[in-house]
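Visitor: sequence first, then the predicted structure:
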Amino acid sequence: MSTNQPAVSRFPVPDISDMPQDIRERILAVQEKSGFIPNVFLVLAHRPDEFRAFFAYHDALMDKPGNLTKAEREMIVVATSNLNQCQYCVVAHGAILRIRAKNPLIADQVAVNYRKADITPRQKAMIDFAVKVSQQAYAVGESDLDILKSHDFTEEDVWDIAAISAFFGMSNRLANVTSMRPNDEFYALGR
């Protein structure tokens, strides 16, 4: 990294060679697949036990089979991360959304105003609920679940939407506190 570049994090970022073997192997596998190391891996490697827990829960939510597509899961992340003003997650997951949706415009639309985005009424209801969980979870009630059920979401889908929103609320807060910088590579992916 050039000395002119801002730091990846305000906290120490360990050298890959100093990381526990399992974490190092995961990071190198991601680098091999994507061509770069997303900064979230480097930043969270500062606390190995939390790194492992974070990515275990991330993978359980984002990579599982179910009625929500991988692109829809990313829509939830992008919309709620925008409301939480998380630059890292909007940029990084925006790139993943563009790739998974095979649509170069969708991430910007969802991040700026998902209600105006070129998405289905079902997806808008999903994001409405995710946003409510993110911003006003205390106000979630049966009427919210009824709306989702009217769009053919199951109870398991409702749990997934809520869990993704809640997990990324935590992630957004960590990214903001650490001043996690999005990798430059994310900006061009899927465009």
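Guide: Nice, thanks for sending it over. Fair warning: this is a prediction, and the values are worked out from it, not measured in the lab.
Visitor: going by C-alpha atoms from here, please, whenever you check contacts or count neighbours.
Guide: Will do.
Visitor: neighbours of Arg24, just the number please.
Guide: 18 (other C-alpha atoms under 10 Å).
Visitor: I'd like to know how far it sits from His46.
Guide: 12 Å (C-alpha to C-alpha, to the nearest Å).
Visitor: one more: Ala107?
Guide: Using C-alpha to C-alpha, we find Ala107 at a distance of 29 Å from His46.
Visitor: how many other residues sit next to the nearest residue to His58 once chain neighbours are set aside?
Guide: Computed as C-alpha to C-alpha, 6 or more residues apart in numbering, the closest residue to His58 that is not its neighbour in sequence is Phe167, at 7.7 Å. Counted with other C-alpha under 10 Å, residues neighbouring Phe167 total 16.
Visitor: next one: Asp146
Guide: With other C-alpha under 10 Å as criterion, Asp146 counts 12.
Visitor: after the helix or strand that it is a member of, next one along is what?
Guide: Asp146 is part of helix 142-150, with elements assigned from DSSP states H and E. Once helix 142-150 ends, the next helix or strand along the chain (criterion: DSSP H and E) is helix 155-178.
Visitor: what about versus this one:
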Amino acid sequence: MSHLEQTKDFKGVADVFMRDPALYGSLLHFIEAVMTRASALTVAEREIIASYVSHLNGCDFCVGVHHATLKSLKADDDVLAQLTTGPHSSAIDDRLRAVLTFAEKLTRDPHGIGPDEIDTLRDAGWDDQAIEDAINVISLFAYVNRLVDATGVKGSTDYFAYVGEMLATEGYAPLIKMAARKAG
């Protein structure tokens, strides 16, 4: 159930974006860049980070969408199962585990991030650009999770599957185009 009158009939966060495309259009471009541009972090790894951060933040909607995206990307079922219990499973490789451990600290204790946390990521084999890319995914979902939860958007299994397939195959480009058309 939506918390805001203007979002009461919305099926998902895309409806929030389309309600005010002049406001959210730039955000959609940023999301597209963070989640799909060339990076040492694969698109699937960024989706895993997004899903894990969303789990940490208790955002069931974003967990649903990004798990569906990962399924469409053919992510390992063991990895998906571990995203709700933490990154310490053998299904998650050491490099990604380091990023997810960092994501948990940045999500729960952002003021506690310092040189040691960055060095741990470097020691795991990530360069500074990949680390910045991870920081952007983590920070982006801190915002999007709060937007979704505060507006009360809930989604459904069918919605998650539809959006997950779109994100896996086309990224955020369809939403950007829709927002541009709607903005005039």
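Guide: Great, that's in hand. Note that this is a predicted model, so its numbers are computed, not measured.
Visitor: the second structure: matching residues for the helix holding Asp146 of the first structure?
Guide: Aligning helix 142-150 of the first structure against the second structure (TM-score structural alignment) gives residues 115-123.
Visitor: tell me who's in contact with the residue lying closest to Ala7 of the first structure once chain neighbours are set aside.
Guide: The spatial neighbour of Ala7 of the first structure that comes closest, neighbours along the chain excluded (C-alpha to C-alpha, 6+ apart), is Arg181 at 7.3 Å. When contacts are counted by C-alpha atoms under 8 Å, 6 or more residues apart in numbering, Arg181 of the first structure touches 6-9, 39, 87-88.
Visitor: of all these, which comes closest to Leu189 of the first structure?
Guide: Tyr88 (14.3 Å; C-alpha to C-alpha).
Visitor: mind checking what that closest one lines up with in the second structure?
Guide: Aligned partner of Tyr88 of the first structure by TM-score structural alignment: Phe61.
Visitor: ok, Pro48 of the first structure next?
Guide: That one, Pro48 of the first structure, aligns with Pro21 by TM-score structural alignment.
Visitor: where exactly do the helices run in the first structure?
Guide: 21-34, 39-44, 48-62, 70-83, 87-101, 106-113, 121-136, 142-150, 155-178 (DSSP state H).
Visitor: ok, and the closest non-adjacent residue to the counterpart of Thr84 of the second structure in the first structure?
Guide: Applying TM-score structural alignment, one finds that Thr84 of the second structure aligns to Ala111 in the first structure. In space, and not counting its chain neighbours, Ala111 of the first structure is closest to Ala79: 5.1 Å by C-alpha to C-alpha, 6+ apart.
Visitor: ok, the aligned residue in the second structure for that neighbour - contacts?
Guide: Alignment note (TM-score structural alignment): Ala79 of the first structure maps to Tyr52 of the second structure. Residues in contact with Tyr52 of the second structure, defined by C-alpha under 8 Å, 6+ apart, are 63, 83-84, 86, 100.
Visitor: and which of the residues you listed is nearest to Met166 of the second structure?
Guide: Val63 (15.7 Å).
Visitor: OK, contacts around the most centrally placed residue in the first structure?
Guide: Residue closest to the average C-alpha location in the first structure (C-alpha atoms, centre = their mean): Val77, at 4.3 Å. Shown in contact with Val77 of the first structure (C-alpha under 8 Å, 6+ apart): 89-90, 93, 164-165, 168.
Visitor: make JSON lines out of the residues you listed and add neighbour count and distance to Asp157 of the first structure.
Guide: Formatted as JSON lines, the contacts of Val77 of the first structure follow (neighbours: other C-alpha atoms under 10 Å; distance: C-alpha to C-alpha, whole Å):
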{"residue": "Cys89", "neighbour count": "26", "distance to Asp157 of the first structure": "22"}
{"residue": "Val90", "neighbour count": "28", "distance to Asp157 of the first structure": "22"}
{"residue": "His93", "neighbour count": "23", "distance to Asp157 of the first structure": "20"}
{"residue": "Ile164", "neighbour count": "23", "distance to Asp157 of the first structure": "10"}
{"residue": "Ser165", "neighbour count": "28", "distance to Asp157 of the first structure": "12"}
{"residue": "Phe168", "neighbour count": "22", "distance to Asp157 of the first structure": "17"}
